[in-house]
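Peer 1: got a predicted structure plus its sequence, pasted below:
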Amino acid sequence: MKHTVITALFTAALLSLNINIAEAKTKSPEVDVVQPQSQHQSINININTASVQELVLLNGIGESKAQAIIDYRTSHGQFDSINDLVKVKGIGTKLVEKNKGVITL
């Protein structure tokens, strides 16, 4: 009789454990969803004063193009127009058009 009670308790414990394991496998983990921030989230970049770190925030501008903008600005003076950016080697009209909303003088 004692053996039967122990076996019954052991079986009940195992069944309970299996149910808990099954529940753990079916629960999806909690994940924090982070919404990406828009690149054009009210930023303005003055091309006459911006640093490399600021210029790389522009769409399509990496460190080398940012440095080219600064080098051009240093040797030719300030930009009179946003469209003057096309005078910088590697900067085309499409790139200027993509960024017109955030570029200032």
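Peer 2: Ah, there it is.

Peer 1: CA only for contacts and neighbour counts going forward, please
Peer 2: Fine.

Peer 1: what about Asn18, distance to Ala24?
Peer 2: 10 Å (Cα to Cα, to the nearest Å).

Peer 1: can you check Glu97 too?
Peer 2: 52 Å.

Peer 1: a strand runs through Leu17, doesn't it?
Peer 2: No. Assessed with DSSP: H, G, I helix; E, B strand; the rest coil, Leu17 is helix; it does not lie in a strand.

Peer 1: following the helix or strand encompassing Asp71, which helix or strand comes up?
Peer 2: Asp71 is part of helix 63-76 when elements are defined by DSSP states H and E. Next helix or strand after helix 63-76 toward the C-terminus (DSSP H and E): helix 93-99.

Peer 1: and that following helix, which residues are buried?
Peer 2: Neighbour-count burial for helix 93-99, counted by 16 or more other Cα atoms under 10 Å, picks out Leu95, Val96, Asn99.

Peer 1: with stretch 61-71 instead?
Peer 2: Of the residues in stretch 61-71, those buried (16+ other Cα under 10 Å) are Ile61, Lys65, Ala66, Gln67, Ala68, Ile69, Ile70.

Peer 1: can I get the residues you listed in TSV with distance to Ile103?
Peer 2: Formatted as TSV, the buried residues of stretch 61-71 follow (distance: Cα to Cα, whole Å):
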residue	distance to Ile103
Ile61	12
Lys65	15
Ala66	13
Gln67	16
Ala68	16
Ile69	13
Ile70	14
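
Peer 1: check it against this one:
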Amino acid sequence: MKHTVITALFAAALLSLNINIAEAGTTNTKSAEVGVVQSQNQHQSININTASVKELVLLNGIGESKAKAIIDYRTSHGQFDSINDLAKVKGIGEKLVEKNKGVITL
């Protein structure tokens, strides 16, 4: 009886350890993917006058809806004259522009 209980506890501990290792591997993979995207963004410039939604979402803090708002603004008002003009787009403030200044081009 003691042997069965000890074996069951040992098996449960091993199973728990395997699950934690599997979850840790998933987290590390996701972290690595985010790191690669961030690293690419640091070396890749994005022209806000020509970028597509797919390209604009690579900017820090820009999701699909803000990317579409940038394109809508650009369509309605013409090309951006300066990077700071991006703050004129609804939902995008000066802080967001500052975060991305090293990546944004015209």
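Peer 2: Thanks, I have the structure now. Because the structure is a prediction, the values reported are computed rather than measured.

Peer 1: got a TM-score for the pair?
Peer 2: After superposition, the two chains reach a TM-score of 0.61 (sequence alignment, normalised by the length of structure 1), with 103 aligned residues with a Cα RMSD of 9.8 Å.

Peer 1: sorry, back to before: any chance of TSV for the buried residues of helix 93-99 of structure 1, columns distance to Lys87 of structure 1?
Peer 2: Shown next, in TSV, are those (distance: Cα to Cα, whole Å):
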residue	distance to Lys87 of structure 1
Leu95	12
Val96	11
Asn99	16
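
Peer 1: for Phe10 of structure 1, state which of these is nearest.
Peer 2: Asn99 (70.0 Å; Cα to Cα).

Peer 1: find the nearest non-adjacent residue to Leu58 of structure 2, please.
Peer 2: Asn41 (6.9 Å; Cα to Cα, 6 or more residues apart in numbering).

Peer 1: can you tell me the element the residue mapped onto that neighbour from structure 1 falls in?
Peer 2: Matched across to structure 1, Asn41 of structure 2 falls on Ser38, judged by sequence alignment. Assigned by DSSP H and E, Ser38 of structure 1 belongs to neither a helix nor a strand.

Peer 1: do you know how far Ser38 of structure 1 is from Asn83 of structure 1?
Peer 2: Distance from Ser38 of structure 1 to Asn83 of structure 1, by Cα to Cα: 24 Å.

Peer 1: please apply the same query to Ile91 of structure 1.
Peer 2: 10 Å.

Peer 1: quick one, which of the two is more surrounded?
Peer 2: More crowded of Ile91 of structure 1 and Asn83, by other Cα atoms under 10 Å: Ile91, with 18 against 13.

Peer 1: these two touch, right, the more buried one and Ser64?
Peer 2: No. Taking contacts as Cα atoms under 8 Å, Ile91 of structure 1 lies outside contact range of Ser64: 11.0 Å.

Peer 1: aligned counterpart of Gly91 of structure 2 in structure 1, please.
Peer 2: Checking sequence alignment: Gly91 of structure 2 goes with Gly90.

Peer 1: neighbours of its match, just the number please.
Peer 2: Gly90 of structure 1 has 13 nearby residues by other Cα under 10 Å.

Peer 1: now it, nearest residue through space, not along the chain?
Peer 2: Gly90 of structure 1's closest residue in space is Lys65 (Cα to Cα, 6+ apart), at 6.7 Å.

Peer 1: got it, and Ile48 of structure 2?
Peer 2: Leu106 (5.9 Å).
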